[in-house]
Each structure stands twice: as structure tokens, then as C-alpha cells.
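>>> I would like the atomic coordinates for the input below:
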Amino acid sequence: MHIPHIRRREALGLAAGATALACLPVHAQAWPSKPVRLVVPFAPGGSSEIVARATAAELTKSLGQSVYVDNKPGGSGNVAMSEVARAEDQHTLILGHIGTLAVNPFIYDKLPYDPAKDFRPISLLAKVPSLYLVHPDLPAKDLREFVALAKKSPGKLNYGSAGNGSAGHLAFEYLKMASNTFVVHVPYRGTGPQLTNLIAGRLDAASVGASAVLQFIRAGRLRCIATGTPQRIPQLPDVPTVAEQGFPGFEMTQWYGLLAPAGLPQAAADRLAAAAARAVKEPAALERFNADAALAVGSTPAEFGAFIGREQQRWKAVIARAKIKPD
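Next up, the predicted model:
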């Protein structure tokens, strides 16, 4: 078949263009072009699992590719953060956390990743309320009474945590700094052993994420004397916040956000950020969050980046004052 000269050139040009497009690296084509791995730097279970899986399910619907959760615990989150920081496939993300982004940089002498340079903030997904708890036998019905008790006998009261540098450790040290009290820290290897001793009365107090303790509060086995949220939470409407009880501006919540390696192209990051901000507000995600007392946020990359910066400054001061070191 004879092809006119002009049409032959057009055909050759189209063929060359198609070949060039096929040879382009993955990140230059439409993103995502394959399943996306969302790494969670903690063991399965708990709030991180709820937030990650609820978000991944909604992202799968909006991005047109499967988004699956991959738990990779170890080293206070440092193992997973280091791996994802160096990922080059453009389809690996990570669930950022108060610990890996705002605490670890100030308690470890050397980190295997740089929170600012190695990652691109995508969206702040959710906050989980930190609750301040006491054993029911302790003569403190609310935070004011607890603070008065601690001031009356400095060092007599104790509190437990899931370990040095854990969210519960930070939460209580922050309260001690705000209230100018001295309460002895008793670190445990995880939330489970800590709660066992608090319920048994071998500890006086603790700060724990809401999802782990709501059942014990409702059963009367623990008393919640304050929430760390700016407003009261629906699950405990009669419990006032720390701020309401004499400490204006106080906020203590665990938080989770979506991060990508710094090399993710801008167009892909923009699409992902918009999808993530919508994902946490979808009815199915909200239902899962509410069951865990998690508060959906959804933010822009700029808002999340600024939030991380503020959190780093806040916890840097608390860590320095309490001289917190990793286990």
C-alpha cells in the first residue's frame, strides 16, 4: 500500500512518540500506575491500623489502583521510616506519627532518616485523643484534684507509660510541665502491661490513647480525669479537657499523617493529597474513626508541613526538660 509522503512522516512521528512514551520512567506517566504500598511503622492493631486501613480503602476507590497496608515495626518506627525514605519506585508511602516525626529527632543522637529532607508531607489524616487516667481508688475526681494531690506530696504519686519516649510518656511529662508538678515515671514494655498494673492499682495514673481504654472507663475500672483534646470528645461528654481545668491552650493528641518520599513528583503529590484529604471524610472512614475515638482531619501538604514544625518545637522543649532518652 502506498502512503503519501506527508502521511508517512506523520505515521513515523506517531510511532516514535509512542516508543518514547513507553520508555519514559514510571513517575513521568500517570500516577499511580501500579498498586501503592502504605507502610505502617508499628505492629498490627491499635489506632495506626484503623487510620491506615480506613484511608487505604478510600484511596483505592479514588486513585484507581490498590492501596495496601504493610506493617513494618521496629526501632520506634525508625526501621520503616529509613526504608521508605530511600524507596525509589514512586509507589511507596508511609504513615507518619508524632513519634517518628516530632519525637525521635530529639531523643536519638543519630537518625537513619531526615524528617524534613527525606519526606514530602501529604496530609494530616487523624488525631487520637490522649486521656488522663487514674485508678478509681485514688482520691482525685478530676484533674484539679489530681494536681492538688501531686503538689501536696511531690514524688509520692506515680504514672505509667508504654516506655521511654512513648506517646503516654510525652503526654504526662507535658502535663507535669504545664502544671509544675512532680510525678514519678514508671516505664513499661508496651501499653498492655502498663494498663494491667493501672487497673490493678499498682499505678496511680497514666495517659493512654482513647481507643485502648474507653471500655475500662465505661466499666468503672479506670477514671478519666481529663482529655487532651481542645474540645470534649463525644465518647466522654462529661469529662472536661485539660484546658478547661485551668491550663488554657493545652492540647495532647496522638496524630497520624500521610508522607511520601521526597522524590515523588509534584503532580502525583498533589493528586494524592487531594484524595487523602477527601478519604478521611468519607462515611465509611468516619464510621471506623468514630468507633476508635479518632478525629478525622484531612489537610493540605502545606498545612501538614507547618503542623509538623509546630509539633517538633513543642516536643523538643518537653523532651529537653524531662531528659527523655530511648529505651
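
>>> going forward, measure contacts and count neighbours with C-alpha atoms only.
OK.

>>> count of neighbours near the closest residue to residue 159 other than its chain neighbours?
Using Cα to Cα, 6 or more residues apart in numbering and skipping the chain neighbours, the partner closest in space to residue 159 is residue 205 (4.5 Å). Residues near residue 205, counting by other Cα atoms under 10 Å, number 31.

>>> what does the one 10 residues further on give?
Summarising burial for residue 215: neighbours were counted as other Cα under 10 Å, giving 12.

>>> that one in helix, strand or coil?
Using DSSP: H, G, I helix; E, B strand; the rest coil, the secondary structure recorded for residue 215 is helix.

>>> one more, for comparison:
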Amino acid sequence: MPARLLTCTAGATSAMALALTLLATPVAHADTSAYPDRPVQMIIPYPPGGPTDLTARVVAAEMGSVLGQPVVPDNRAGASGMIGADAVAKASPNGYTFLANASIHVINPSVYDKMTFDALEDFVPITQLAQVPLVLVVPESSPIHSVEDLVKLAQSRPGGLNFGSAGNASAQHLSGESFKRAAGIDMQHIPYKGSAPALQDLAGGQIDLMFDSMPSATPLINSGKLRAIAVTTANRAQARPELPTIAESGYPGFNMATWYGYWAPKGTPPAIVNKLAAAAQEALKNPKVIDSYLKMGAEPVGSTPEEFAVYARDEAQKWGQIVKESGARRD
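Next comes the predicted model:
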């Protein structure tokens, strides 16, 4: 697979410069030294109980203690996270409203022709909360026990294997497309409306394999209904260190993950952005948060706003290239 699909570091220097410029741009605001003096609203653009909601809430609860004011979750689901994101993009940039979103935030611009906001330009990155490995899973009865087994079987049956996903242009779908290109194999994509129905069909043998997020797949792996083969991140997953990476299974450089982060509306004063970032970073060091994340299969990050700005732009380019080459579109 072309290296440009796996690592996208080109332009990191210019992205860093842009990130620093955005964070340093003076904006006319009232004195921020007393911030926050009232509760802070965290908009989560998905329903309660999902991975974005869970990863955001556990940190927000601890951030309240650091900030001295509660961080109040507000779920506004719909349109692949764009309804909630739009509300934050249009919110007053005073630090009292911010967004908790997943990597889909930077994927959406590549798969939707029209959006009501710019996913990068209309937001100021605060911090990346976590990285979540995708795990390659097959039914317990499958003859596939390794990445090598999968590739050999796919080569013997061109187009005969199928992989499920949470939907067209989802991270699961794009990870499967990326692996197809890396391995030089052909598989059929079967989109579902969410991970849950896809995993149920996988466990029942209706589909052959799936690249799914660790939190979603873990219960069926633990119950013995699914077999975990490998993880998609550059390094082994902390939650399942016994699983090899796809990179070490013969495909160096393969690195795909979902991730979660916080964003503020464009124009939010740097002092407030930094205060929110520091509070999130402190919360991510809390043993309760670390334990909750590891149980979900998530790995804490806690980057600076500048680091997250560069990472988000690089990810947007990487996923955008995969979308372009796969032709993936939203339903």
C-alpha cells in the first residue's frame, strides 16, 4: 500500500505554524482570569452510552474538580455528529461551550459534499483524549487464525470474502479498504447501520470478518463468540498486548485508529483553551479515568492544543486520501 495512506506527515510543519497562529491570535474578550465562574457545557454529538459519550464523560467528571465548576454533558445526536458540531461552531467563543467528538469529525468533510461548518477552521483544538485501536475479528468458527491466514484465504477466493462495518465511510469501512490495498487482496464491503448489528451477523457467520473498535468488539471476544486476530495501531494495544499488530504481521507502517478529542469554537481565547486542556490533561492522569479507559480498550493521550491541531490535520489528510481512493461515500 502507498505510504501516503499509512502515514501523513507532509505539511506537519506548516500545520504546526497555523495551529500556533490560531491559538495566538488576539481576540477582544472580557478578562478570562476568573474563568470559569459557572458550569461549562460539553456537547457530545452522539447518543448516551456510545464510545464518544463514554470517553468524554469520564474525563469531564474529573475536569469539574480541576476547574472548580461542573462540566455538563449535553448529547445532541444526528447526522454523523454534525448536528452537535454545528451547534458548537456557532456557539459564543467564551469557553462555556465545547465539543467532544471522535475522528469522524475530520473524516466527514471528505464524504459529504456540503457541510454547515468547516471541521478544522471553525474550531480550536483543545486536546486529544484517547486513541482506540481497531481490532480485526472473525467468527469463532472461522479458519482464520492470523493475518497471514486471512490474506492466503482472500487470495484463494478473490472477492469471495466480505467484511462488515458500521456504515459506508466509517472508520471500520475505511480501515478495511486500507488493509485491502496494503495486502493486495479483494474483499467485499457490507455496510450496516452501526457496529452492533454488524457484530451480531459476524458472530452468526453471516459475514467473514470486521475491523471494529476495541470497546464494541470486546464483549463478544470475551464471550468466545468472536476471535481477535490483530490490532490496527502501530503499537500493540494496552488492553490486549497478546494481539499482534497488522504492521508486525507483514505490513510495516499500517496504522489506523479511531480517536476522541475536545474542540472549542473558533475565537476562544488561548488562555481559556489552555485552561481546558490543562484540566483535561490532569483528569487523564487520574487512576479512575485510566482504569475506565483501559477497560474500554481506549488509551489515554492528553496532547497539547498545538499537538492536537497538527495531529487532526494530518489525520484529515490521511483519511481523506483513503476516502478518495476507495470512492467511499455516506448513504
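
>>> report the TM-score for the pair.
Overlay of the two chains. TM-score (TM-score structural alignment, normalised by the length of the first structure): 0.89; 303 aligned residues with a Cα RMSD of 1.5 Å.

>>> thinking again about what came up before, how about the residue nearest to residue 159 of the first structure, what's its match in the second structure?
The alignment partner of residue 205 of the first structure in the second structure, by TM-score structural alignment, is residue 209.

>>> pretty sure that match is in contact with residue 135, am I right?
No: if you go by Cα atoms under 8 Å, residue 209 of the second structure and residue 135 don't touch, sitting 10.3 Å apart.

>>> from what I can see residue 34 of the first structure touches residue 65, true?
Yes: contact criterion Cα under 8 Å: residue 34 of the first structure and residue 65 qualify, at 6.2 Å.

>>> in the second structure, what residues pair with stretch 139-154 of the first structure?
The aligned range for stretch 139-154 of the first structure in the second structure is 143-158, by TM-score structural alignment.

>>> residues of the matching stretch that come out buried?
Using 16 or more other Cα atoms under 10 Å as the test for burial, stretch 143-158 of the second structure gives 144, 146, 147, 150, 151, 153, 154, 155.

>>> who touches the second one in this structure?
When contacts are counted by Cα atoms under 8 Å, 6 or more residues apart in numbering, residue 146 of the second structure is found next to 229, 230.

>>> can you tell me how far it is from residue 250 of the second structure?
11 Å (Cα to Cα, to the nearest Å).

>>> residue 248 of the second structure matches what in the first structure?
Alignment note: residue 248 of the second structure maps to residue 244 in the first structure; criterion TM-score structural alignment.

>>> tally of neighbours for its match?
Per other Cα under 10 Å, the neighbour tally for residue 244 of the first structure reads 17.

>>> how about residue 303 of the first structure?
Other residues lying near residue 303 of the first structure total 15 when counted by other Cα under 10 Å.

>>> please identify the residue in the second structure that aligns with it.
By TM-score structural alignment, residue 303 of the first structure lines up with residue 307 in the second structure.

>>> also residue 54 of the first structure?
Residue 54 of the first structure maps onto residue 58 in the second structure, by TM-score structural alignment.

>>> touching, its match and residue 287? I think so.
No: applying Cα under 8 Å as the test, residue 58 of the second structure and residue 287 come out as separate, 11.4 Å apart.

>>> who has more neighbours, those two?
Higher neighbour count among residue 58 of the second structure and residue 287: residue 58, with 17 against 10, using other Cα under 10 Å.

>>> what about the closest residue to residue 143 of the second structure other than its chain neighbours, distance to residue 16 of the second structure?
Counting by Cα to Cα, 6+ apart, residue 149 is the residue found nearest to residue 143 of the second structure once chain neighbours are left out, at 7.8 Å. Residue 149 of the second structure sits 41 Å away from residue 16 of the second structure, taking Cα to Cα as the criterion.

>>> and residue 257 of the second structure, by the same measure?
Using Cα to Cα, residue 257 of the second structure is found at 22 Å from residue 16 of the second structure.

>>> same deal with residue 313 of the second structure?
From residue 313 of the second structure to residue 16 of the second structure the distance is 9 Å (Cα to Cα).

>>> enumerate every residue touching the match of residue 303 of the first structure.
Counting by Cα under 8 Å, 6+ apart, residue 307 of the second structure touches 16, 127.

>>> ok, the one 3 residues further on next?
Residues counted as contacts of residue 310 of the second structure (Cα under 8 Å, 6+ apart) are 12, 15, 16, 19.

>>> and for residue 192 of the first structure?
Contacts of residue 192 of the first structure (Cα under 8 Å, 6+ apart): residue 162.

>>> kindly report the same for the one 5 residues further on.
Applying Cα under 8 Å, 6+ apart to residue 197 of the first structure gives the contacts residue 203.

>>> does it belong to a helix, a strand or coil?
On the three-state scheme (three-state DSSP), residue 197 of the first structure is labelled helix.

>>> and the helices in the stretch 151-300 of the first structure?
167-179, 191-200, 210-218, 266-279, 283-291 (DSSP state H, counting those that start in this stretch).

>>> so which of these comes closest to residue 39 of the first structure?
For those, distance to residue 39 of the first structure was read as Cα to Cα. The smallest value, 15.1 Å, belongs to helix 266-279.

>>> tell me the average deviation of that closest one from the second structure after fitting.
In this overlay with the second structure, the average offset of helix 266-279 of the first structure from its partner residues is 1.4 Å by mean Cα distance after the TM-score superposition for the first structure.
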